[in-house]
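# structure, please.
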Amino acid sequence: MQSTSSNCIFCKIIEGLIPADIIVQNEHAIVIKDIFPKAPIHYLIIPKLHVADVAHLNANQYEIGTQLFCLAQQVGSSLPNKQDFRLIINNGANAGQSVFHLHMHFLSGMPHTGLTDVEL
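Predicted structure coming up:
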C-alpha cells in the first residue's frame, strides 16, 4: 500500500498542497473541517497513510483504526458542554464513500433522528 496517492485530495491536504482548516493532527492522522458540513460540527478524521477504505487494510495497518478513534476521543473531549457526537465511516461507493482514502466523519451539535437523516 503506498503512503500517498498523487490524485487523492486528502493526500494533497496532508502534504500541504491544498489548504484545509486543520483542527488537530499527529504523526498518524489529521482532523479537518468538512467543506460541506452536514452538522454544526462536522470534521473528517483522516489517516496520513493512503488506504482506500477499511476493506483494503492489511493486518499490519489495523493500528490505523486505533489512531482514528484516539483522535475522535481527543476532539470529542474538547467539545463545549461535553456534547455527544457520531462517528461514521462510509466504506465503498455503494455505502456513500466519495473520496477513496479511508476517513471517518465526526458529527456533533445536532440531535440524531434516524440512520438515514444525513447523507455523507
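# can we go C-alpha only for contacts and neighbour counts from here?
Fine.
# count of neighbours near residue 63?
12 (other C-alpha atoms under 10 Å).
# now residue 37: closest residue in space, sequence neighbours ignored.
residue 43 (7.9 Å; C-alpha to C-alpha, 6 or more residues apart in numbering).
# which residues touch the one you found?
Neighbouring residues of residue 43 by C-alpha atoms under 8 Å, 6 or more residues apart in numbering: 31-34, 37, 105-107.
# what about the residue nearest to residue 18 when sequence neighbours are not counted, distance to residue 90?
Computed as C-alpha to C-alpha, 6+ apart, the closest residue to residue 18 that is not its neighbour in sequence is residue 12, at 5.7 Å. Going from residue 12 to residue 90 by C-alpha to C-alpha, to the nearest Å gives 20 Å.
# let's see this one next to it:
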Amino acid sequence: MNARDNCIFCKIVAGQLPSRKVYEDDDMVAFHDIHPKAPVHLLVVPKSHVDSLADCGAGEGEVLARMLLKVPELARAAGCTNGFRTVINTGPEGGQVIYHLHLHVLGGPRHEWKGTLP
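Purely as a prediction, here's the structure:
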C-alpha cells in the first residue's frame, strides 16, 4: 500500500468519501472544507496526486493555472462579492496538514473568520 491509498483527497476524488462538491471537471474538484475557518471556505484539489506545491514541476503547470483561474468563479458563486483569500500551505512549516496539493479559498465578512487561518 502506498501513501496515496490513504490520502483523504484521493479518496474524495475517487468518490470513496463524501464531500460537498461545488465544482468538478477532468482535472480538479472543489468542495467545502469540513472545518471552515471563514463563512466561505472551499478547497480546490487536483485529481492527480502531488504531495505539495514544492513537489510540482512543469507537468503540473497547466492544472495549477486552471485551478487558479477557476478560483474567482468559485468565490463569486459562493457569494464572495468583496474579495477572497487564496492560500496554499506547503510543507510542515508552511502549515500543510494533508499531503495532497490543495488551494484554500476563504471569503465572507472578516469579522466572522475563525481562529488560525489555514
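# host element of the residue nearest to residue 18 of the first structure?
Under the criterion of DSSP states H and E, residue 12 of the first structure resides in helix 9-14.
# tell me the helix or strand right after the lengthiest strand in the first structure.
What stands out as the longest strand in the first structure, according to DSSP state E, is strand 41-47. For strand 41-47 of the first structure, the following helix or strand on the C-terminal side (DSSP H and E) is helix 63-77.
# quick one, what contacts residue 35 of the first structure?
Contact analysis of residue 35 of the first structure by C-alpha under 8 Å, 6+ apart lists nothing.
# quick one: it from residue 52 of the first structure, how far?
Distance from residue 35 of the first structure to residue 52 of the first structure, by C-alpha to C-alpha: 20 Å.
# and residue 112 of the first structure, by the same measure?
Separation of residue 112 of the first structure from residue 52 of the first structure (C-alpha to C-alpha): 28 Å.
# these two: which is more packed in?
Comparing residue 112 of the first structure with residue 52 by other C-alpha under 10 Å, the one with more neighbours is residue 52, at 19 against 14.
# residue 30 of the second structure: which element?
strand 28-32.
# tell me which element the closest residue to residue 44 of the first structure other than its chain neighbours falls in.
Nearest residue to residue 44 of the first structure in three dimensions, chain neighbours excluded: residue 105, at 4.8 Å (C-alpha to C-alpha, 6+ apart). Per DSSP H and E, residue 105 of the first structure falls inside strand 104-108.
# what residues does that strand touch?
With C-alpha under 8 Å, 6+ apart, strand 104-108 of the first structure has contacts from 38-46, 68, 72, 83-90.
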